[in-house]
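Chemist: could you work out the structure for the sequence below:
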Amino acid sequence: MKLALPGRNKGPSKFEQAANGEMTLIEHVRELRTRLFRASLAVVAGFVVGFWLADWVFELLKQPYCDLPTMRQADGGCPMTQLGPADGFLLKLKIALWVGLIVSAPIWLYQLWAFIAPGLHKHERGYAYAFVALAAPLFTGGAVLAYYVVEKGLYFLLTSGVTGLDTQLEVTRYISFVTSLILLFGVAFLFPLVALMLNVVGLVSGARLLSWWRVAVFAFFLFAAVVTPTPDPFGMTVLALALSALYFMAVGVALLNDKRRGRGKSLYEGLDDDAVSPLDLGDTESVTAGDRVTASGPVSASGPVTVGEPVGASSPVSASGPIEPVEPIRPRPIERGFDDMT
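Modeler: Here you go, the predicted model:
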């Protein structure tokens, strides 16, 4: 009698079954339900952690406002205006949810990836790993830049208005302003990464990306002017310049990637669309006058050929014999009332 050892004869995993196309539609739906349930549990656990950290996060988000002149009081406090009695509690729940999504991101992103990855090829999974590895620090860099831009933007907005710098801000609108700016900067920093991924998969070359730099810079300034939630020129300019710098860095990496893969060395590279392509004849021997070229090589003619000699008419071609009439084709009777098509 043989005993089954633990860890053996488990069969293919869910990932292998989905990648090989062995799962039915109902099994895919059940797997999606399981993934969503696990992701929801992770978000709930992160929400509990975020509720515990909400006070510290609120003080961190309020720091740019408190660093403004005349905002910090003598006792070290930094008062803000609250309009409704439940605004403070609802704001704490909102901050806890944001923190919970960030804390539980590795878990619910893994559940999403585990459901999508079996439908991708091996090289496509490698591209996804590289995208995530670069997207995380880029998003963090954009969020940190936005955090330091908030103070400059607040100072410009408060000093340019008629109310003065000592005006107290409403707490919920201020936190929405800061979080929107952080999210906007973080997502915007991913745009050059998308251009780089298009080059990696072979959809666009680095030279073509470099030729679009004027359009890209204009689009970045237009995008920053439209989506920036503040009318101050400081935040818009910083965002546009940062996106332009990241775009040129992505173009440089794309050019190095093309050079490594040997792109741009084709016969017609560098030619305009209306230019005539050159013919590379190689070491073909020149044929002298009076020679004619056949499939086996040059064969000398019977005599010299005079330039401009008229070509005479060819000998008449005699008609062939009469063609016998073709016997007409009679259709066969249809058996049982149906032909081959019906």
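Chemist: alpha carbons only for contacts and neighbour counts from here, please
Modeler: Will do.
Chemist: surely residue 293 is in a helix?
Modeler: No: counting by DSSP: H, G, I helix; E, B strand; the rest coil, residue 293 is not found in a helix; it is strand.
Chemist: count of residues packed around the closest residue to it other than its chain neighbours?
Modeler: Leaving aside its sequence neighbours, residue 293 sits nearest to residue 299 (CA to CA, 6 or more residues apart in numbering; 6.3 Å). Residue 299 has 12 neighbours, counted by other CA atoms under 10 Å.
Chemist: surely residue 209 meets residue 251?
Modeler: Yes: with contact defined as CA atoms under 8 Å, residue 209 counts as touching residue 251 (6.2 Å).
Chemist: of these two, which one has the most company?
Modeler: Higher neighbour count among residue 209 and residue 251: residue 251, with 24 against 21, using other CA under 10 Å.
Chemist: list the contacts for the more buried one?
Modeler: Applying CA atoms under 8 Å, 6 or more residues apart in numbering to residue 251 gives the contacts 196, 206, 209-210.
Chemist: and residue 88, helix, strand or coil?
Modeler: Residue 88 - assigned by three-state DSSP - is helix.
Chemist: now the one 5 residues further on
Modeler: Secondary structure assignment for residue 93 (three-state DSSP): helix.
Chemist: strands of the chain, start to end?
Modeler: Using DSSP state E, the strands found in the chain span residues 291-294, 297-300.
Chemist: sequence B follows; please return its structure for comparison with A:
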Amino acid sequence: MKTFAIVGLGMALAPHMASLADLKDRARLAHAVTRSPARRAAFEAAHGIPATGDLDMALADPAVDAVILLTPPDSHRDLGRRILAAGKHLLIEKPAGLVTDDTRFLADLAGSSGLLAAPVLQHRFRPAIRAVAADLASGAFGRLCGVHCLIPWWRPQSYYDAPGRGTFARDGGGVLLTQAVHTLDVLRALCGGARITAAQAVTSPLHRMEAEDLVCALATFGPGAAPGTIMATTACSPGMTETMTLILEWATIRIEGLRATVFHADGRVEDLGGQGAGGSGADPMAFDHASHRDLIAAFLDALEGRAPLAVDLSDLIATRELIDAMT
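Modeler: Here you go, the predicted structure:
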């Protein structure tokens, strides 16, 4: 049984609490930390677990093995440093800092301290994505020949009216770092890397915000430098499902949200499964928590010494470098 603390009781909390409930035979929550008295009261009423504003008290508890950090990006470097300095393993929400050097700092600190540090990149744990990754690793479909990625999401202006949201000072960026990072991380991993050759990032007339809400890019993918395109936005009302199309020698793979389909060159169509909403519209939390649960289960496997981390901060750094090249 591993003991956790959660720091940050905002929007990102719900799937983590649902996941810990599912994993109650392997994990327990000892501390919930937030500076907000209102959020502490709401958390205690909903979960029956005491909440505190004292992070140092939670970190001083020798029973705590790991901390799930769910605060805004501008706090990630400092709070992540404090958590690791206290000798606790770290599971941190993306983007793990305002700039990529913040993520590198935390990765280096964890490595030098002998601690695990992993990002919340839950899309990697979707069953359809795992199935596609296994098929690609087998080499059964031949070389990658072309790629198209479209993330036509929507956020209303009210979303960006929240203090600090969509600013560089609090979020570190806009659609790429806050929304598209999950899809781009999956795309980069499936293709074996990506390199941006040209890009344009703008703030559309649909939003009043500091950072970008629409980005288009040309890129090459994988060791064979297959050509492809990326478009990501939160200005596409009412919000549509993101898609990735991978054109290979002997098949085309289309990933649409949680679903993946293989169109074989011989005419066969193979459904790799997956269904459900993915948070593409006005409600950013409109998704099932199953991928979060599987991510935390994999983190527990690493904590228990059963397996290495399935996804670590080096993966997030590589995806952030891809994002940096588009802005």
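Chemist: TM-score of the superposed pair?
Modeler: Here the TM-score for the pair of chains, by TM-score structural alignment, normalised by the length of the second structure, is 0.24; 132 aligned residues with a CA RMSD of 6.6 Å.
Chemist: thinking again about what came up before, from residue 291 of the first structure, how far off is the residue nearest to residue 293 of the first structure?
Modeler: 6 Å (CA to CA, to the nearest Å).
Chemist: one more: residue 181 of the first structure?
Modeler: Residue 181 of the first structure is 80 Å from residue 291 of the first structure, by CA to CA.
Chemist: compare those two (neighbour count), which wins?
Modeler: When neighbours are counted by other CA under 10 Å, residue 181 of the first structure and residue 291 differ, and residue 181 comes out ahead with 23 against 15.
Chemist: thought residue 30 of the second structure was touching residue 2?
Modeler: No: under the criterion of CA under 8 Å, residue 30 of the second structure makes no contact with residue 2, lying 10.0 Å away.
Chemist: elements contacting the helix or strand encompassing residue 28 of the second structure?
Modeler: Assigning secondary structure by DSSP states H and E places residue 28 of the second structure in strand 27-33. In terms of contacts (3 or more CA pairs under 8 Å, 6 or more residues apart in numbering; DSSP states H and E), strand 27-33 of the second structure is packed against strand 2-7, helix 13-22, strand 51-52, helix 55-60.
Chemist: and the next helix or strand past that strand?
Modeler: Next element after strand 27-33 of the second structure (DSSP H and E): helix 37-47.
Chemist: list the residues that contact residue 134 of the first structure.
Modeler: residue 193.
Chemist: how close does it get to residue 193 of the first structure?
Modeler: From residue 134 of the first structure to residue 193 of the first structure the distance is 8 Å (CA to CA).
Chemist: with residue 223 of the first structure instead?
Modeler: 16 Å.
Chemist: cool, residue 50 of the first structure as well?
Modeler: Computed as CA to CA, the residue 50 of the first structure to residue 193 of the first structure distance reads 30 Å.
Chemist: quick one, which of those two is more surrounded?
Modeler: Using other CA under 10 Å, the more surrounded residue of residue 50 of the first structure and residue 193 is residue 50, with 26 against 19.
Chemist: where do the helices sit along the stretch 1-150 of the first structure?
Modeler: Ranges of helices in the stretch 1-150 of the first structure, per DSSP state H, counting those that start in this stretch, are 14-19, 25-66, 87-103, 105-116, 122-160.
Chemist: just say which of those helices is most tucked in.
Modeler: Ranked by mean neighbour count under mean count of other CA atoms under 10 Å, the helices of the stretch 1-150 of the first structure are led by helix 87-103, which reaches a mean of 18.
Chemist: circling back to that earlier point, could the strands of the first structure go into TSV alongside distance to residue 93 of the first structure?
Modeler: Below are those laid out as TSV (distance: least, CA to CA, whole Å):
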stretch	distance to residue 93 of the first structure
strand 291-294	88
strand 297-300	88
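Chemist: can you name the next helix or strand after the helix or strand residue 229 of the second structure falls within?
Modeler: Per DSSP H and E: residue 229 of the second structure is located in strand 226-233. Next along the chain after strand 226-233 of the second structure, taking DSSP H and E as the criterion, comes strand 243-248.
Chemist: ok, how many other residues are close to the residue nearest to residue 144 of the second structure when sequence neighbours are not counted?
Modeler: Closest residue to residue 144 of the second structure in three dimensions, ignoring its sequence neighbours and counting by CA to CA, 6+ apart: residue 248, at 4.5 Å. Residue 248 of the second structure has 20 neighbours, counted by other CA under 10 Å.
Chemist: ok, residue 214 of the second structure next?
Modeler: Count around residue 214 of the second structure with other CA under 10 Å applied: 22.
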